[in-house]
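A.B. asks: sequence-free structure coming up:
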């Protein structure tokens, strides 16, 4: 009698080994990579957001994350790429929360208060994120570039949301005023995080809203 083969069973151990690589402990390979990537960004945030700021090296971030360099280069080709990804992750969190806070408001004052309150809550709950975004002690070229990008992003979000909320067209003055607002808010929050502005959470939100609303006509065109 000839041998009966099951087409679904591997002829040798190669497919079984490949399957083991893809899934280990119930977690597939892509998810393991994603978890290691997050762990590396968390470690970078710990180092960058430390009180007084800190430098990031491959060795340092691997030690802090408990991963070896092989896993670092699995996700990032350089320290600069890790820092950029860590910054973008925080910006995404803040922009999503700010937009949600803005959208929940009943009128323009409530909307601005909701957006600013969401930003303040994030950086107050996790001071590392505020230092990464605003601290003048972090002066790497990568962070400088990322801050410039995020300022432009938040300025355009300010213009778009305010003009839509007030049903007015965007003007060049609106774009300039939005840049002014975002830069001023960033400086105020940086000083607040450093303890140079002796205000509570609600007070710094209220002050920010008053200052931003003083420019709302210009922002909305």
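C.D. replies: Good, I have the coordinates. As the structure is a prediction and not an experimental result, all values here were calculated from the model.
A.B. asks: make it CA atoms for all contacts and neighbour counts henceforth
C.D. replies: Will do.
A.B. asks: can you tell me the element the residue positioned nearest the centre of the chain falls in?
C.D. replies: Geometric centre of the chain, nearest residue: residue 90, 1.4 Å, by C-alpha atoms, centre = their mean. Assigned by DSSP states H and E, residue 90 belongs to helix 79-103.
A.B. asks: what's the spacing between that helix and its chain's center?
C.D. replies: When distances are taken as C-alpha atoms, centre = their mean, to the nearest Å, helix 79-103 is centred 2 Å away from the chain's centroid.
A.B. asks: am I right that residue 71 is in contact with residue 36?
C.D. replies: Yes: contact criterion C-alpha atoms under 8 Å: residue 71 and residue 36 qualify, at 7.2 Å.
A.B. asks: what residues sit buried inside the helix holding residue 90?
C.D. replies: Buried residues in helix 79-103, counted by 16 or more other C-alpha atoms under 10 Å: 79-80, 82-83, 85-88, 90-91, 94-95, 97-99, 101-103.
A.B. asks: what about versus this one:
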């Protein structure tokens, strides 16, 4: 039977250490990129000895995957909460885009982890592609327009959205958030592939 130490059970202390490692990973990847995610750097950021790293993760790649999943889950929670009160698809999409636009300006780490690093790091890109497909499904219009054309349409639209959000997060598109949200929403609503998979933006 587990005994509490300092008023906390071992399971709670282990979960706390895991959370600190994930947050350290978010800070490192979100600020400096995937290349900064070394075991020594993570443990230093989390203020934990390296022996505790293996308590939660087999290697830094597994931690990197958790960094991505955690950041995406947190972002979807914020975006979904903003979109929940909307009454139709267009309003939900606009609310989700607006929340995402505010989020990446408030916390640029989100944009780097979710959008920039998967482009720069091949291992992360492969993981993200498979993870998103498992989590949200393949493009739902494949049966309508054919798998190859659907994939190309999806890649074109999503690539443009990613580029827009990167430019927005870096301040290269000015400060008119309403104009940005309107433009991105119109792109999403005009694309049957992207609109059909809008659950990535608003669960």
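C.D. replies: Here it is on my side, so go on. Everything quoted here is computed from the prediction, not taken from an experiment.
A.B. asks: one step back: how much does the helix holding residue 90 of the first structure stray from the second structure?
C.D. replies: Aligned to the second structure and superposed, helix 79-103 of the first structure gives a mean residue distance of 1.9 Å (mean C-alpha distance after the TM-score superposition for the first structure).
A.B. asks: which position in the first structure pairs with residue 20 of the second structure?
C.D. replies: Under the alignment (TM-score structural alignment), residue 20 of the second structure pairs with residue 39 in the first structure.
A.B. asks: can you check residue 73 of the second structure too?
C.D. replies: Checking TM-score structural alignment: residue 73 of the second structure goes with residue 92.
A.B. asks: so how far is residue 133 of the first structure from its match?
C.D. replies: Plainly put, residue 92 of the first structure is 12 Å away from residue 133 of the first structure if you go by C-alpha to C-alpha, to the nearest Å.
A.B. asks: tell me the helices and strands packed up against the helix or strand encompassing residue 156 of the second structure.
C.D. replies: Using DSSP H and E, residue 156 of the second structure sits in helix 147-169. Under the contact criterion of 3 or more C-alpha pairs under 8 Å, 6 or more residues apart in numbering; DSSP states H and E, helix 147-169 of the second structure touches helix 89-106, helix 108-111, helix 142-145, helix 177-190, helix 192-196.
A.B. asks: what sits up against it?
C.D. replies: 101, 104-105, 108, 111, 115-116, 139, 141-142, 173-174, 184, 187-188, 191, 193-194 (C-alpha atoms under 8 Å, 6 or more residues apart in numbering).
A.B. asks: to which residue of the second structure is residue 129 of the first structure aligned?
C.D. replies: Under the alignment (TM-score structural alignment), residue 129 of the first structure maps onto residue 110 of the second structure.
A.B. asks: and for its match, nearest residue in space, chain neighbours not counted?
C.D. replies: Nearest non-adjacent residue to residue 110 of the second structure, counting by C-alpha to C-alpha, 6 or more residues apart in numbering: residue 104, 5.9 Å away.
A.B. asks: any idea how far that neighbour is from residue 168 of the second structure?
C.D. replies: From residue 104 of the second structure to residue 168 of the second structure the distance is 8 Å (C-alpha to C-alpha).
A.B. asks: now swap in residue 52 of the second structure and tell me
C.D. replies: Distance from residue 52 of the second structure to residue 168 of the second structure, by C-alpha to C-alpha: 38 Å.
A.B. asks: please apply the same query to residue 26 of the second structure.
C.D. replies: The value you get for residue 26 of the second structure to residue 168 of the second structure, if C-alpha to C-alpha is used, is 21 Å.
A.B. asks: ok so, going back, what is the helix holding residue 90 of the first structure packed up against?
C.D. replies: Helix 79-103 of the first structure packs on helix 29-48, helix 108-125, helix 127-134, helix 141-166, going by 3+ C-alpha pairs under 8 Å, 6+ apart.
A.B. asks: mean shift of the first one relative to the second structure?
C.D. replies: Relative to the second structure, and after both are superposed, helix 29-48 of the first structure has an average distance of 1.0 Å to its aligned residues, where the measure is mean C-alpha distance after the TM-score superposition for the first structure.
A.B. asks: what comes up buried for that helix?
C.D. replies: Under 16+ other C-alpha under 10 Å, the buried positions of helix 29-48 of the first structure are 36-48.
A.B. asks: contacting residues around it?
C.D. replies: With C-alpha under 8 Å, 6+ apart, helix 29-48 of the first structure has contacts from 21-23, 53-56, 61-62, 64-65, 67, 71-72, 74-75, 82-83, 85-86, 128-129, 131-132, 138.
A.B. asks: among these, the buried ones, what's the ChimeraX command?
C.D. replies: In ChimeraX, this line selects whichever of those come out buried by 16+ other C-alpha under 10 Å:
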select :53,56,61,62,64,65,72,75,82,83,85,86,128,129,131,132,138
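A.B. asks: what's near enough to touch the aligned partner of residue 85 of the second structure in the first structure?
C.D. replies: Aligning on TM-score structural alignment places residue 85 of the second structure opposite residue 104 in the first structure. By C-alpha under 8 Å, 6+ apart, the contact list for residue 104 of the first structure reads 111, 114.
A.B. asks: host element of residue 40 of the second structure?
C.D. replies: If you go by DSSP H and E, residue 40 of the second structure is part of helix 39-46.
A.B. asks: what sits up against that helix?
C.D. replies: By C-alpha under 8 Å, 6+ apart, helix 39-46 of the second structure touches 20, 21, 23, 24, 25, 28, 49, 50, 53, 59, 60.
A.B. asks: what span of the first structure lines up against that helix?
C.D. replies: With TM-score structural alignment as the criterion, helix 39-46 of the second structure aligns to 58-65.
A.B. asks: pretty sure residue 188 of the second structure is touching residue 194, no?
C.D. replies: Yes: with contacts counted by C-alpha under 8 Å, residue 188 of the second structure reaches residue 194, the gap being 5.7 Å.
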